[in-house]
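Novice: dropping the sequence and predicted coords here.
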Amino acid sequence: MSGVTHDAQPRRVVLWALPRTLSTVFEKCMGSIPGVQIINEPYAFAYYFGPEGKVAENPDTEINKTLQAVMKQGEAVVGPDVKPGWFHESVCTFQWVKDTLEAPYPGKSLVFSKDQCYCITDKLHMIPRGFRHTFLIRHPHKVFPSWKRVNQDLPEPLCPKRYGYAEMCDLVEHTKQRGDRNPVLIDADDLQTSPASIMRQYCDAIGIPFHESMLQWPSGTDFLDDWIINSTFVSVNKISQNGGFYEEAFNSTHFKAPSKIPSRSELTDDILELVDASMPYYEKLYEMRIKP
């Protein structure tokens, strides 16, 4: 890409998101940039499955037994197809994640990592140095119903203590206190409605050129070969019913027009409880967003 140099130290950007916010689609978009190294959710794997993670802390709970069984099933089918950048969850300590993000990556012009904001809440000292922090939000009326469809039981056991939006507000404030005074924040509906405008502004904010080619990418999972990503995760998504948690994102080719925001009358009581707790934080974040 013209205008991007392959320095010894590439430009580094992290996108902090919540589940079901189109973050993997956004990641595919960024993966179309020549010279980029994508690092997919390393903190999330440290948080859940690494040696310091929730499964290791309480291996005998029913949900953690289920998670272990699913991961073992995925691990069993990885076989010889592991790519050079794929990592096993057994190495995924928070320090390993930080070191991996801060590694040199010679020949790369951009290191782009996507992760879940709440997975770093209790480990803020492990935030990597040298990164521009950016954020992706989506209306709670969309996030929680989508999350429930793939997770079944909300808020327990996988939903964070403060449902994610409060954790993201805290992370935004933390990065501001560390000197990142102008948060780069995108709302998923704005991105779907005006992808060229939003992506142009996003690229300008993080200091890379925008190209129209960023708005179209191939369907399928071949792109994963070049990512730094958990190997078992790749297999789990291939063998899971309906293609797994990320089937729609993996099959995407562009940003689709947004669906309408469900009304309160369309939401169940358990979802409304999460929505009502999260909405003040969402509204605060929404005011900071890049506007179309």
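Specialist: Good, I have the coordinates.
Novice: from now on I want contacts and neighbour counts done on CA atoms only, so please keep to that.
Specialist: Will do.
Novice: separation between L191 and R200?
Specialist: 11 Å (CA to CA, to the nearest Å).
Novice: which one of those two has more residues nearby?
Specialist: Set L191 next to R200 and count neighbours by other CA atoms under 10 Å: L191 wins out with 23 against 17.
Novice: the more buried one against F255, yeah?
Specialist: Yes. Assessed by CA atoms under 8 Å, L191 is found in contact with F255 at 7.5 Å.
Novice: using the three-state scheme, assign P209.
Specialist: Under DSSP: H, G, I helix; E, B strand; the rest coil, P209 falls in the coil class.
Novice: right, and it touches T5 too?
Specialist: No. P209 lies out of contact with T5 (CA under 8 Å); the separation is 11.2 Å.
Novice: can you show me the helices along the stretch 151-292 of the chain?
Specialist: Using DSSP state H, counting those that start in this stretch, the helices of the stretch 151-292 of the chain run over 165-177, 188-193, 195-206, 231-239, 247-251, 269-286.
Novice: brain fart, the stretch 1-150 of the chain
Specialist: With DSSP H, counting those that start in this stretch, the ranges of helices along the stretch 1-150 of the chain come out as 23-31, 42-48, 54-57, 62-78, 94-102, 140-151.
Novice: what's the burial count for the closest residue to S278 other than its chain neighbours?
Specialist: Spatial nearest neighbour of S278, chain neighbours left out: Y165 (5.7 Å); criterion: CA to CA, 6 or more residues apart in numbering. Using other CA under 10 Å as the criterion, Y165 is surrounded by 27 other residues.
Novice: go on, S235?
Specialist: 22.
Novice: what's the answer for D60, then?
Specialist: Per other CA under 10 Å, the neighbour tally for D60 reads 12.
Novice: what's the answer for I198, then?
Specialist: Number of residues near I198 (other CA under 10 Å) recorded here: 21.
Novice: hmm, it is touching D190, no?
Specialist: Yes. Counting by CA under 8 Å, I198 does reach D190; the two are 7.2 Å apart.
Novice: would you agree R138 is in contact with T21?
Specialist: Yes. The criterion here is CA under 8 Å, and R138 meets it with T21 at 5.5 Å.
Novice: joint contacts of those two?
Specialist: Counting by CA atoms under 8 Å, 6 or more residues apart in numbering, the common neighbours of R138 and T21 are A188.
Novice: who has more neighbours out of those two?
Specialist: Higher neighbour count among R138 and T21: R138, with 24 against 21, using other CA under 10 Å.
Novice: and the comparison structure, right after this:
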Amino acid sequence: MTSSRNAHVFLWAVPRSLSTAFTRSMESIDNVAIYYEPYGCADHYGPEGRLFSMDNSPAELEYTYDKVKASLEDKSLENKCVFVKDMGYAVHKRYDKIAKGYKHSFLIRHPIKSFLSYYNVMVSTGADDVDGDLSRWLPEGLGYQELWELYCYLENKNGKKPFVVNADDLLKNPKQVLQKYCEAVGFEYNDGLLSWDRKPSVEWNVAQSIWDIEPFYNWLSNSLTAGGFKKELSKPIPSIEELPKIVQEYVQISMPYYEKLNSCC
């Protein structure tokens, strides 16, 4: 069986793709250090980020791209198993800032489910301009285009296809999918990956700004406490005609990139 003694792995995702639940699952990997969206924090809250240009000042001065890269390449991690969950769009056009020495994997979800979930989060905040709030957080390519371009970059650079997980497959057959995932990235599978307690068993490396907005948006709450991957969470895909107009628009733009990534599963 493949050893997880010092495997270092990125999971690149799109928003609302069960990536937080996936991260909780990885707490069961022996000797693991977990990093939660360090590049995403640099993109949203750091001095070089997209949202910094919309706000008065960056909330996380230490989250520059160079410092994130350096922290993930630190020698103190050499004998650790490292799992980094991040958004593919966070490194768009900054591929030189991706930490070296890591295997790469991808998590996708059908755009209807992803964008509808995102839209519902915005509605739950009571935002006056739900469409505007949604577009503020998402990048120009809506996440799927950037994820596909990152996949192509890594495939060309490394000469092999990164492992891709579809969130619906994960919910329907979690053990089978996670066994294949672990084999692909160099982790040692154990059944503890299938479920987790309400309280995290491993302290995550995550910026304070991400925790600070959690009470308002509840990005993470369901995944943190869900307890595991359950088939009943895999619901049928709604008809696109039933969706809010902006969700329909985003789905239509993103579907070609989703289909390309899904063909790589």
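Specialist: Alright, I've got the coordinates. Please read these numbers as outputs of a predicted model, since none were measured by experiment.
Novice: who touches stretch 86-96 of structure 2?
Specialist: So stretch 86-96 of structure 2 is contacted by 10-15, 36-40, 42-43, 97-98, 139, 143, 146-147, 150 (CA under 8 Å, 6+ apart).
Novice: buried residues in it?
Specialist: By 16 or more other CA atoms under 10 Å, the buried positions in stretch 86-96 of structure 2 come out as D86, M87, G88, Y89, A90, V91, H92.
Novice: over to stretch 186-195 of structure 2?
Specialist: Of all the residues in stretch 186-195 of structure 2, those buried under the rule 16+ other CA under 10 Å are G186, F187, E188, Y189, L193, L194, S195.
Novice: the fourth one -> structure 1?
Specialist: Under the alignment defined by TM-score structural alignment, Y189 of structure 2 corresponds to F210 in structure 1.
Novice: sorry, back to before: determine which of the helices of the stretch 151-292 of structure 1 approaches D60 of structure 1 most closely.
Specialist: helix 231-239 (20.7 Å; CA to CA).
Novice: show me what the closest one is packed against.
Specialist: helix 62-78 (3 or more CA pairs under 8 Å, 6 or more residues apart in numbering; DSSP states H and E).
Novice: by how many degrees do the helix it packs on and helix 231-239 diverge?
Specialist: 90 degrees (axes from the mean of the first three to the mean of the last three CA atoms, to 10 degrees).
Novice: relative to the whole chain's centre, how far out is helix 62-78 of structure 1?
Specialist: 21 Å (CA atoms, centre = their mean, to the nearest Å).
Novice: with stretch 159-171 of structure 1 instead?
Specialist: Counting by CA atoms, centre = their mean, stretch 159-171 of structure 1 comes out at 14 Å from the chain centroid.
Novice: whereabouts in structure 2 does that stretch align?
Specialist: Going by TM-score structural alignment: stretch 159-171 of structure 1 matches residues 138-150.
Novice: buried set for the matching stretch?
Specialist: For stretch 138-150 of structure 2, the neighbour count (16+ other CA under 10 Å) marks P139, L142, G143, Y144, Q145, E146, L147, W148, E149, L150 as buried.
Novice: switch those residues over to TSV; also include distance to V247 of structure 2.
Specialist: Shown next, in TSV, are those (distance: CA to CA, whole Å):
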residue	distance to V247 of structure 2
P139	15
L142	11
G143	14
Y144	14
Q145	16
E146	18
L147	19
W148	20
E149	22
L150	23
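Novice: next one: the equivalent of V55 of structure 1 over in structure 2 from A42 of structure 2, what distance?
Specialist: Taking TM-score structural alignment for the superposition, V55 of structure 1 sits opposite L51 in structure 2. To A42 of structure 2, L51 of structure 2 is 10 Å away according to CA to CA.
Novice: between these two, which is the more surrounded one?
Specialist: For the pair L51 of structure 2 and A42, the greater number of neighbours falls to A42 (29 against 18), based on other CA under 10 Å.
Novice: for V14 of structure 1, which non-adjacent residue is closest in space?
Specialist: Residue nearest to V14 of structure 1 in three dimensions, not counting chain neighbours: S113, with 4.7 Å by CA to CA, 6+ apart.
Novice: neighbours around the equivalent of that neighbour over in structure 2, how many?
Specialist: Using TM-score structural alignment, the equivalent of S113 of structure 1 in structure 2 is V84. As a burial measure, V84 of structure 2 scores 23 neighbours (other CA under 10 Å).
Novice: I'd say L220 of structure 2 and I213 touch.
Specialist: No. Between L220 of structure 2 and I213 there is no contact under CA under 8 Å: 10.2 Å.
Novice: if you count surrounding residues, which of these two has more?
Specialist: Between L220 of structure 2 and I213, counting by other CA under 10 Å, L220 is the more crowded of the two (17 against 11).
Novice: show the contacting residues for the spatially closest residue to K72 of structure 1 that is not a sequence neighbour.
Specialist: Spatially, and ignoring its direct neighbours in sequence, K72 of structure 1 is nearest to T232 (7.9 Å; CA to CA, 6+ apart). Contacts for T232 of structure 1 (CA under 8 Å, 6+ apart) come out as M71, K72, G74, E75, V78, H88, E89.
Novice: residues near E241 of structure 2, how many?
Specialist: Counted with other CA under 10 Å, E241 of structure 2 comes out at 9.
Novice: and if you look at S240 of structure 1?
Specialist: S240 of structure 1: 14 surrounding residues under other CA under 10 Å.
Novice: what do we get in structure 2 for H141 of structure 1?
Specialist: Matched to structure 2 by TM-score structural alignment, H141 of structure 1 sits across from I112.
Novice: you'd agree P145 of structure 1 is up against I271?
Specialist: Yes. With contact defined as CA under 8 Å, P145 of structure 1 counts as touching I271 (6.7 Å).
Novice: buried deepest among the helices of the stretch 1-150 of structure 1, which one?
Specialist: Highest mean neighbour count among the helices of the stretch 1-150 of structure 1 (mean count of other CA atoms under 10 Å): helix 42-48, with a mean of 25.
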